[in-house]
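Enquirer: pasted the sequence and its predicted model underneath.
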Amino acid sequence: MAVNLKSVGFALLCVVWMAEGAQAQNCRVSVSQPRVDYGVISREALVEPLSIALSTRRVQLNVLCEEPSVIALRFTGAANGQGFRFGRQGRFNLTLKHALMDGRAVEWTQAHLPAETASGQLLPGQVLVARGAGQRLSAQVEIDTNLPADALHVRNQAVLEGQGSFELVSPAAPRNR
């Protein structure tokens, strides 16, 4: 069945939100760009692959604390396997890169495995903890988005989006969703 498709729009929306928590009360989180827009993609320009990887986007994440604190982060959004839902069928993944705490490179651990080093990938339900305490954390957030090819089979222009929020949490805080 052939569908005449003029174009399909894609937008990834990341909303910044700070969670309540004992360790996070004296800290503030911000991102350089709370909305990442992939723009309009014309189906005619695409070859028929099984899935489509949209270009990697990057935003800057900053955490500023009034006093040295243990900084733990999670991203909450609708889970889709090892990533977060993008539209009905797609997925986006988030990875923290080039992280610095008070000017020093950050080593990440998972809250439930504090002795092991983590890669910096934010997975659904996972809390990443920066080893050590500090007042200022900065990291580049890489956003990788994939869609199955049939997600582009629509009659008119359609907006696909993924939503979620970064949360500062106490490293011991349970997942609230």
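Expert: That came in fine, so what should we check first? Numbering: from 1, shown residues only.
Enquirer: only C-alpha atoms from now on, for both contacts and neighbour counts.
Expert: Fine.
Enquirer: nearest residue to residue 87 other than its sequence neighbours?
Expert: For residue 87, ignoring the flanking residues on the chain, the nearest one in space by CA to CA, 6 or more residues apart in numbering is residue 160 at 4.6 Å.
Enquirer: ok, the one you found - contacts?
Expert: By CA atoms under 8 Å, 6 or more residues apart in numbering, residue 160 lies in contact with 9-12, 86-88.
Enquirer: most neighbours out of these, which is it?
Expert: With neighbours taken as other CA atoms under 10 Å, the top of these is residue 86, carrying 25 neighbours.
Enquirer: could you report the separation of it from residue 80?
Expert: Distance, residue 86 to residue 80, using CA to CA, to the nearest Å: 8 Å.
Enquirer: now do residue 19
Expert: Counting by CA to CA, the gap from residue 19 to residue 80 is 22 Å.
Enquirer: wait, residue 61 sits on residue 32?
Expert: Yes - the criterion here is CA atoms under 8 Å, and residue 61 meets it with residue 32 at 6.6 Å.
Enquirer: those two - which one has more neighbours?
Expert: Neighbours were counted for residue 61 and for residue 32 using other CA under 10 Å; residue 61 has more, 20 against 11.
Enquirer: so who does residue 154 touch?
Expert: Contacts of residue 154 by CA under 8 Å, 6+ apart are 3, 5, 8.
Enquirer: what is the burial count for the second one?
Expert: What that stands for is residue 5. Residue 5 has 15 neighbouring residues, counting by other CA under 10 Å.
Enquirer: and the residue lying closest to it once chain neighbours are set aside, how many neighbours does it have?
Expert: Nearest residue to residue 5, sequence neighbours excluded (CA to CA, 6+ apart): residue 155, at 5.8 Å. Using other CA under 10 Å, residue 155 is surrounded by 12 other residues.
Enquirer: second one coming, line it up with the first:
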Amino acid sequence: MAVKLKKLGLLLFCTMAMSEAVQAQNCRLSVSQPTVDYGVIRNEPLTHSPTLVLGTRMLHLSVLCMEPATIALRFVGAADGQGFRFGRQGHFRLTLKQAQVDGHAVEWAPVQLAGEPVGGQLLPGQVLSTRAVGKRLTAQVQIDTELPSDALQVRSHAVLEGRGRFELVSPTAPLSR
């Protein structure tokens, strides 16, 4: 994600950069858009909230495997306390929704913790698994991005961005740093 801020009619331009396609073992992961563009946002004096919500964006994620596999993935990006870092002060959160393996609905489960489904929220350092074996995974990726309102107070152009990539992993793969 990138943001450009400008004095006098302050503009905000946001994008999120993600890997378009990733290959792991016998599977290939792809996202429908490698970049999420939040467009131009002007700093309006009408903002009374301490937080500026940039809005929800949706991407389509798919994994295609040559042989049936348990599909697990993670998102690697700069972490903050509430998700992944966006600029110096903001953050974005990723939620995987409507997941299906070979056309059947599945729930996500964290690989590190034994047990309960997590509803698809992809947290820093976390691997999510479908816990189902199949050749094709499809899911929607919901991206929610927030900035503190004072992040818009700049004197010239400024670029804010959040970057990261999805990785396919085997459930026992160590976390990359």
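Expert: Happy to help now that I have it. Fair warning: this is a prediction, and the values are worked out from it, not measured in the lab.
Enquirer: TM-score for this pair?
Expert: Once the chains are laid over each other, their TM-score by TM-score structural alignment, normalised by the length of structure 1 reads 0.91; 171 aligned residues with a CA RMSD of 1.6 Å.
Enquirer: okay, and the closest residue to residue 83 of structure 2 other than its chain neighbours sits in which element?
Expert: In space, and not counting its chain neighbours, residue 83 of structure 2 is closest to residue 93: 5.0 Å by CA to CA, 6+ apart. Following DSSP states H and E, one finds residue 93 of structure 2 within strand 90-101.
Enquirer: that strand vs structure 1, mean deviation?
Expert: By mean CA distance after the TM-score superposition for structure 1, the fitted strand 90-101 of structure 2 averages 0.4 Å away from its aligned residues in structure 1.
Enquirer: repeat for stretch 58-66 of structure 2
Expert: Stretch 58-66 of structure 2 versus its aligned partner: 0.4 Å mean (mean CA distance after the TM-score superposition for structure 1).
Enquirer: what residues in structure 1 pair up with that stretch?
Expert: Matched against structure 1 by TM-score structural alignment, stretch 58-66 of structure 2 falls on residues 58-66.
Enquirer: how far is that stretch from where the chain is centred?
Expert: Taking CA atoms, centre = their mean, to the nearest Å, the mean C-alpha location of stretch 58-66 of structure 1 is offset from the chain mean by 13 Å.
Enquirer: one more: stretch 23-31 of structure 2?
Expert: For stretch 23-31 of structure 2, the distance to the chain centre is 17 Å (CA atoms, centre = their mean).
Enquirer: assign residue 150 of structure 2 to helix, strand or coil.
Expert: For residue 150 of structure 2, the reduced secondary structure class is helix; criterion used: DSSP: H, G, I helix; E, B strand; the rest coil.
Enquirer: can you count the residues close to the closest residue to it other than its chain neighbours?
Expert: Leaving out its chain neighbours, the residue that sits closest to residue 150 of structure 2 by CA to CA, 6+ apart is residue 50, at 7.5 Å. For residue 50 of structure 2, the neighbour count with other CA under 10 Å is 11.
Enquirer: so what's residue 50 of structure 2 up against?
Expert: By CA under 8 Å, 6+ apart, the residues touching residue 50 of structure 2 are 148-150.
Enquirer: what residue, apart from its backbone neighbours, is nearest residue 80 of structure 2 spatially?
Expert: Among residues not flanking residue 80 of structure 2 along the chain, residue 91 sits closest, at 7.0 Å (CA to CA, 6+ apart).
Enquirer: list the contacts for the one you found?
Expert: Contact analysis of residue 91 of structure 2 by CA under 8 Å, 6+ apart lists 80, 82-85, 145-147, 162.
Enquirer: please repeat the previous calculation with a cut-off of 10 Å.
Expert: 78-85, 144-148, 161-162 (CA atoms under 10 Å, 6 or more residues apart in numbering).
Enquirer: same question for residue 165 of structure 1.
Expert: 13-19, 34, 74-77.
Enquirer: will you turn these into CSV that also has neighbour count?
Expert: Output for the contacts of residue 165 of structure 1, formatted as CSV (neighbours: other CA atoms under 10 Å):
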residue, neighbour count
13, 18
14, 19
15, 15
16, 18
17, 16
18, 18
19, 19
34, 16
74, 21
75, 23
76, 22
77, 20
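Enquirer: in strands only, show me those.
Expert: 13, 15-16, 74-77 (DSSP state E).
Enquirer: what about residue 107 of structure 1, neighbour count?
Expert: By other CA under 10 Å, 18 other residues sit near residue 107 of structure 1.
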